[in-house]
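*Asks:* model the structure of this input:
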Amino acid sequence: MGKKTCFGKIILCVLAFLIGSTVADLKLGFYEKSCPNAEKIVLAHVKKHIPNVPTLAAPLLRMTFHDCFVRGCDASVLLNDTSNNQAERNARPNLSLRGYDFIDEVKSLLEAECPGIVSCADIISLVARDSVVTTGGPYWKVPTGRRDGTISRASEALNNLPGANENFNALKTKFELKGLNIKDLVLLSGAHTIGITHCNTFTNRIYNFTGIGDQDPALDNDYAVNLRANKCKTPTDSTTIVEMDPSSSKNFDLSYYKLLVKRRGLFQSDATLITDSSSIAVINQLLKKSPLYFFAEFAKSMEKMGAIGVKIGTDGQIRKHCALVNR
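*Replies:* Down below sits the predicted model:
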């Protein structure tokens, strides 16, 4: 075994240890004494509004990914630009994020109940879980006690967020740097079962994959033809919405993985999951099991991701407004 390989394994072990230690410092029911109704207030707001706009559940879930992969789960994705800094929310991968107003509404309710107690970072995690559950998806534990960060840089979002056009090795590396493994990559990608996107995020795959007007050979031809004819009718379409899982877009289920093995994943980052034997093995195992197994495994990966780089104790702050650092 080479020195580089050994060193890499040591780094991954350290990351796993740090994440495990963080989980121990977060706590289920962290606000039980300081703000006993906190989680009830979040859940009530979600139950009141998400059934009316169920398509918001996917963006709110996506927000946890985009927050946790940059500086950890510290709500840095919510911060506004300042006069001398472009924040994460205005980085190109985050321009399509939605749900900021919803998070602000929940924060206002909690500030009215118990000022300066509940972090925006915890709100993101709780809202995502409750929104998914409200639309019939899996439940996962959300230990709380995260504190909010004070730094948000667009450049860090560009460097850390997994991209829609990345290959398997690039995705694997970005996940490993966060203490997540191949199984987590496959499971967390399953969130696309309720996701939507716009044509311009993948039209290169159906119109001009290598720059000569060709189609990505990894994409099922019939599906590509259908997309060109009925959805993305021009290569420059940036407004038409396409469901990531068109056969079952409103249900949190295994349909996304069934599409993957038929070569019908929209993004290259979806398609690449069937190019590696390890990830294929995870997909095949999911398809052999019941949806409840997928729910349970997805929950485990969400719990792992929710502990990435969290700020606890006296680190960070509890922001009064999620878009602004306290002064």
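*Asks:* from now on I want contacts and neighbour counts done on CA atoms only, so please keep to that.
*Replies:* Fine.
*Asks:* which residues touch the residue lying closest to D315 once chain neighbours are set aside?
*Replies:* In space, and not counting its chain neighbours, D315 is closest to R147: 7.0 Å by C-alpha to C-alpha, 6 or more residues apart in numbering. By C-alpha atoms under 8 Å, 6 or more residues apart in numbering, the contact set of R147 is 74, 119-122, 310-313, 315-318.
*Asks:* next, the structure of the following sequence, for comparison with the previous one:
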Amino acid sequence: MVLANFLGVVLLMELIAGGYRFGADGLSMNYYVFNCPLAEPIVRSTVTSALQSDPTLAAALVRMHFHDCWIQGCDGSILLDSTKGNTAEKDSPGNLSVRGFELIDDVKEQLENQCPGVVSCADIVAMAAREAVSWSGGPVYDIPKGRKDGRRSKIEDTINLPFPTFNASELVRVFGQRGFSAQDMVALSGAHTLGVARCSSFKTRLSDPVDPTMDSDFSKALAKTCSGGDNAEQPFDVTRNNFDSFYFQALQRKAGVLFSDQTLYNSPKTKAIVNNYAMNQAMFFFDFQQAMVKMSLLDVKEGSKGEVRADCRKVN
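*Replies:* This next block holds a predicted model:
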């Protein structure tokens, strides 16, 4: 843990040495230092309080950030509610398990009272995910701020989310299209050390014939879970609320919950990375934080390309 946190500091120092700035319109680590100095403390205290009451929110906040960034970039589009003429991203089948919207609303209300029209919803989502990772025992890292909120949120765009049925080659391909290496992809998949999957996401692995890549006892455990229906939940690893390397150790035991999890160990393209992370948690933490910073910069809206919503659920 000490080594992982040290590595996080090293990464931050490298980013600082690079001038803090990301992008032509000035994303920076210290974006809110002068125009809303309490932004980071408000996000941190509110998220911490929520996680103390419900530790399972950590996984939800990380998932929200990923699903936001993957579709149209990190622009808060996953927060927009559907309207009479438009079905938004959050109502897609792939996003029905995303939650934590009320927490984002709470943070936004406090920030609007403190410094109206300054802190974007997209930045709140990114900062909340960062806090969730560190609160759960994961790496401590920082991200550049200054994203603007997008105005588009359409259910049809979510077809581009990675599917739980993807094999390693498909995952490498789709992540590669967004600028991620195979190592980045496996590190980001490690976020599944937090949270649960619903039976609907893995029940096809239990069909006749049962997926042979699963341990036989584990397949029986999944079948027992699914006896509770499609919404029955199965933790990804034995410490569902702790950010650690147990997820990768589960893959080594052929106990990956989703097909897209277990395929990382079964494929020669990614097996060595899984083994490294299972053995060396500090390495996983370091690679994860770098991949998260990279993800947080996906197609961000800056300057006139977006807005700062007054209400995260609707455009201004």
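*Asks:* thinking again about what came up before, most neighbours, which of the contacts of R147 of the first structure?
*Replies:* D74 (33 neighbours; other C-alpha atoms under 10 Å).
*Asks:* these two touch, right, A126 of the second structure and M295?
*Replies:* No - in this structure, A126 of the second structure is not within contact of M295 by C-alpha atoms under 8 Å, at 9.8 Å.
*Asks:* so those two - more neighbours on which side?
*Replies:* Comparing A126 of the second structure with M295 by neighbour count (other C-alpha under 10 Å), the higher total belongs to A126, at 30 against 24.
*Asks:* that's a strand at the more buried one, yeah?
*Replies:* No - looking at A126 of the second structure with DSSP: H, G, I helix; E, B strand; the rest coil, it is helix, so not inside a strand.
*Asks:* where's it relative to C74 of the second structure, distance?
*Replies:* Using C-alpha to C-alpha, to the nearest Å, we find A126 of the second structure at a distance of 8 Å from C74 of the second structure.
*Asks:* need the overlap of contacts for these two.
*Replies:* Contacts common to A126 of the second structure and C74, judged by C-alpha under 8 Å, 6+ apart, are 65, 296.
*Asks:* nearest spatial neighbour of N85 of the first structure, skipping sequence neighbours?
*Replies:* R153 (7.0 Å).
*Asks:* that neighbour corresponds to which position in the second structure?
*Replies:* In the second structure, the residue equivalent to R153 of the first structure is K154, according to TM-score structural alignment.
*Asks:* again with T314 of the first structure
*Replies:* Counting by TM-score structural alignment, the partner of T314 of the first structure is S304.
*Asks:* quick one: map V125 of the second structure onto the first structure.
*Replies:* So, by TM-score structural alignment, V125 of the second structure is matched to I124.
*Asks:* quick one: that match and I103 touch, right?
*Replies:* Yes - the criterion here is C-alpha under 8 Å, and I124 of the first structure meets it with I103 at 6.9 Å.
*Asks:* neighbour count winner among those two?
*Replies:* I124 (26 against 19).
*Asks:* so who does the more buried one touch?
*Replies:* I124 of the first structure is in contact with 60, 63-64, 75, 103, counting by C-alpha under 8 Å, 6+ apart.
*Asks:* where's it relative to L177 of the first structure, distance?
*Replies:* Between I124 of the first structure and L177 of the first structure the distance is 22 Å, computed by C-alpha to C-alpha.
*Asks:* also T55 of the first structure?
*Replies:* Taken as C-alpha to C-alpha, the span from T55 of the first structure to L177 of the first structure is 31 Å.
*Asks:* now swap in A191 of the first structure and tell me
*Replies:* As for A191 of the first structure, its distance to L177 of the first structure is 20 Å (criterion: C-alpha to C-alpha).
*Asks:* pretty sure the match of R153 of the first structure sits against D91.
*Replies:* No - K154 of the second structure is beyond contact range of D91, at 9.1 Å (criterion: C-alpha under 8 Å).
*Asks:* show me where the stretch 151-300 of the second structure has strands.
*Replies:* 196-198, 233-235 (DSSP state E, counting those that start in this stretch).
*Asks:* mind putting those strands into a markdown table with mean neighbour count and distance to F248 of the second structure?
*Replies:* As requested, those are exported to a markdown table (neighbours: other C-alpha atoms under 10 Å; distance: least, C-alpha to C-alpha, whole Å):
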| stretch | mean neighbour count | distance to F248 of the second structure |
| --- | --- | --- |
| strand 196-198 | 19 | 15 |
| strand 233-235 | 19 | 13 |
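*Asks:* burial measure for P55 of the second structure, as a count.
*Replies:* 20.
*Asks:* kindly report the same for the one 10 residues further on.
*Replies:* H65 of the second structure has 27 neighbouring residues, counting by other C-alpha under 10 Å.
*Asks:* ok but it is inside a strand, no?
*Replies:* No - counting by three-state DSSP, H65 of the second structure falls outside a strand, being helix.
*Asks:* the first structure: which residue goes with that one?
*Replies:* Using TM-score structural alignment, H65 of the second structure pairs with T64 in the first structure.
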